[in-house]
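[1] can't give you the sequence, but here's the structure:
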């Protein structure tokens, strides 16, 4: 039985993964064994952690408590540092990894992550809780059933106010493409299949005299191989949270609302005017499914490579979108590394 090791105790590690791990073990007591070990060298900046979590200041100290053959590592560090963290974990001997989205920032890092996986025989699962959700399963069944005819279009809105984190110089997310949008992109690729970028737009975040290039809003337009069109919009300056997906068919529509935050795990689905509300803790479900895979699916199984290819393709699409945005994506990458003016 495996034991969790969380790297990074920010919003993702402490606020989401720890909570989801507790929920997962409530549902399935044998899902993993404890205590949870965590690595975070920033005691003054980490989010609060509950009792029962052993926090260490370095990977070396964590390895002494939890060796690689017993660990599932949750990589919850910002995208800008992701590659360096993965390389350090590989050097320390860890091979079973759950990595927060996005998998990488840019084509170079995407190739480097793929090389690490191949060289070290990693079993790497990218966090994909929306595709693992009950709501996504309902949408998948609806598409396959042909009940409303052929799927024509998908529209996704993923908005939330994110001023405080975006204004931090060390936020680690180069653009709005790297914050919320990877979750909805992974969802639509899993529902509809491969796609190509047809349009993209970024706006800057502006608060008074402060400007963060590319961290305002993002638009991504896709054409899938089967002809379906997708439009994803993510506004990080929105006054309210929204996580909505709308499917337009030949003879009807379906609209799903994912839980707006971890404060409530209820979702909504409106199919042809009939609305249903049900519980759907997607991250806990994803972790249960992934821990089961680590327990029974060997590294050479092709499903690991298939998963990596899907998320690598998502990185490719985002990279293409950045190149389409005024042709100077480099300024967004550089802005993530400098102090705000």
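    Sure, I can see it. Fair warning: this is a prediction, and the values are worked out from it, not measured in the lab.
[2] hey, let's count contacts and neighbours off CA atoms from now on
    Noted.
[3] helices or strands up against the longest helix along the chain?
    Criterion DSSP state H: the longest helix present in the chain is helix 302-324. Packing contacts for helix 302-324, counted by 3 or more Cα pairs under 8 Å, 6 or more residues apart in numbering; DSSP states H and E, involve helix 107-120, strand 123-126, helix 181-192, strand 195-207.
[4] could you dump those to CSV with mean neighbour count?
    Output for the helices and strands packed on helix 302-324, formatted as CSV (neighbours: other Cα atoms under 10 Å):
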stretch, mean neighbour count
helix 107-120, 15
strand 123-126, 23
helix 181-192, 22
strand 195-207, 18
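[5] As a check, name the ranges of all strands in the chain.
    Taking DSSP state E to define them, one finds strands in the chain at 3-7, 36-39, 53-56, 71-75, 96-99, 123-126, 151-159, 195-207, 210-224, 229-235, 242-249, 252-257, 266-271, 274-279.
[6] Check which helices and strands the longest one sits against.
    Looking back up the chat, that one is strand 210-224. strand 195-207, strand 229-235, helix 330-335.
[7] any idea of the angle the first one forms with helix 302-324?
    With axes from the mean of the first three to the mean of the last three Cα atoms, to 10 degrees defining the directions, strand 195-207 sits at 60 degrees from helix 302-324.
[8] take the one below as the second:
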């Protein structure tokens, strides 16, 4: 029964976590996170039409549709593949932005697209009215934002430790702190290792991992506190008592994890329909659920069993010392009583002499 919380199991769990953390850190250091569309660098071709609002698309030649088709065909002829398109109004007219992939010659493709537009049969398409430009967009890491998030996470971990230590025991508070840091770092390492697309929303996944780690560990610790106060289990060895409590709380942990996993899967399906970024976030959240479940049922109990075992040993040693001191004190008191009685008996004999 207590094999799940044995020292060997603790060593195995720590070894597995350490390997994943190291590999994930190496992957992150070399390649970084696999950026999603909100964080990835991209190339764009921007076309500005100053007369777009004055082009009547009710005409037979339907200039607006013809221009849009012309833009895309000219871009594809230049060697690009259009992956996304957006249009917006500005003081300069209508601006079309085409996100593209491909690596044609940067010195010639803008001129080729401009020439194709100029040579079209559509009216008012010369380069004084329609202009073409190329942009390489590189996202900048939000270091200040990341540091603020890290500070907020550190404060949350400290508050978690204080709450668990006060409500339960200091040993459980230490275990909850270790588990929270472990779960967040391991989740990020798995996301980096599996190359799941990640952007700014990864901060939310880290916060979700921290919160879920706290919830699952509180479920297990609550069961332990109840069991350790019962007459049946309060005198059990530390590892055996912890193992029984983990077994009894496993059902509640699985229920929470399954419900959250179903929610993530549903949102992931929605993400496939409306945009893959949501799906990638849900995949990262699923990794957080798996890591937190593993931590609360295997790693945390093994850590706390070691802490409780040492605590119980010190308490027993202290009780033994107190018992020995009490026995010694009682013995000294009895000896003092005997000596006092002996003195009292001798006193009358001395007086008669």
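    That came in fine, so what should we check first? Computed from a predicted model, the values in this text were never measured in an experiment.
[9] Give me the TM-score for these two chains.
    With the length set by TM-score structural alignment, normalised by the length of the first structure, the two chains reach a TM-score of 0.21; 127 aligned residues with a Cα RMSD of 7.2 Å.
[10] nearest to residue 151 of the first structure, of the helices and strands packed on strand 210-224 of the first structure?
    Residue 151 of the first structure sits nearest to strand 229-235 of all those, at 9.2 Å, using Cα to Cα.
[11] Mind checking the helices and strands packed on helix 302-324 of the first structure for the one nearest to residue 314 of the first structure?
    helix 181-192 (6.5 Å).
[12] and the residue most central in space within the second structure, what is it in contact with?
    With distances taken as Cα atoms, centre = their mean, the residue of the second structure nearest its centroid is residue 206 (2.5 Å). Applying Cα atoms under 8 Å, 6 or more residues apart in numbering, we find residue 206 of the second structure in contact with 184, 187-188, 288.
[13] Kindly present these as a markdown table, with separate columns for neighbour count, secondary structure and distance to residue 135 of the second structure.
    Listed next are the contacts of residue 206 of the second structure as a markdown table, based on neighbours: other Cα atoms under 10 Å; DSSP: H, G, I helix; E, B strand; the rest coil; distance: Cα to Cα, whole Å:
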| residue | neighbour count | secondary structure | distance to residue 135 of the second structure |
| --- | --- | --- | --- |
| 184 | 23 | helix | 37 |
| 187 | 27 | helix | 35 |
| 188 | 24 | helix | 32 |
| 288 | 30 | helix | 37 |
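[14] Residue 88 of the second structure: which of the residues you listed is nearest?
    Using Cα to Cα, the contacts of residue 206 of the second structure come closest to residue 88 of the second structure at residue 188, 36.6 Å.
[15] Identify the residue spatially nearest to the closest one, adjacent ones excluded.
    residue 206 (7.3 Å; Cα to Cα, 6 or more residues apart in numbering).
[16] how much space between the one you found and residue 193 of the second structure?
    15 Å (Cα to Cα, to the nearest Å).
[17] Also residue 322 of the second structure?
    Applying Cα to Cα to residue 322 of the second structure and residue 193 of the second structure gives a distance of 54 Å.
[18] Which one's more surrounded, these two?
    residue 193 (20 against 12; other Cα atoms under 10 Å).
[19] that's a helix at that one, yeah?
    Yes: counting by DSSP: H, G, I helix; E, B strand; the rest coil, residue 193 of the second structure is part of a helix.
[20] okay but it is in contact with residue 30, surely?
    No: the criterion here is Cα atoms under 8 Å, and residue 193 of the second structure misses it with residue 30 at 11.4 Å.
[21] burial of the spatially closest residue to residue 24 of the first structure that is not a sequence neighbour, as a residue count?
    Closest residue to residue 24 of the first structure apart from its sequence neighbours, by Cα to Cα, 6+ apart: residue 284 at 5.1 Å. Residues lying near residue 284 of the first structure (other Cα under 10 Å) number 25.
[22] before we move on, what about residue 210 of the first structure?
    Neighbours around residue 210 of the first structure, by other Cα under 10 Å: 11.
[23] Can you give me the distance of it to residue 204 of the first structure?
    10 Å.
[24] and residue 91 of the first structure, how many residues sit next to it?
    11.
[25] what's the longest helix that the second structure contains packed up against?
    Secondary structure of the second structure per DSSP H: the longest helix is helix 300-352. On a contact count with 3+ Cα pairs under 8 Å, 6+ apart, helix 300-352 of the second structure meets helix 7-31, helix 170-194, helix 238-274.
[26] Could you export these as CSV, including distance to residue 339 of the second structure?
    Below are those laid out as CSV (distance: least, Cα to Cα, whole Å):
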stretch, distance to residue 339 of the second structure
helix 7-31, 54
helix 170-194, 49
helix 238-274, 46
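[27] Let me know which of these is tucked in deepest.
    helix 170-194 (a mean of 23; mean count of other Cα atoms under 10 Å).
[28] Quick check: next helix or strand after it?
    Counting by DSSP states H and E, the next helix or strand C-terminal to helix 170-194 of the second structure is helix 202-229.
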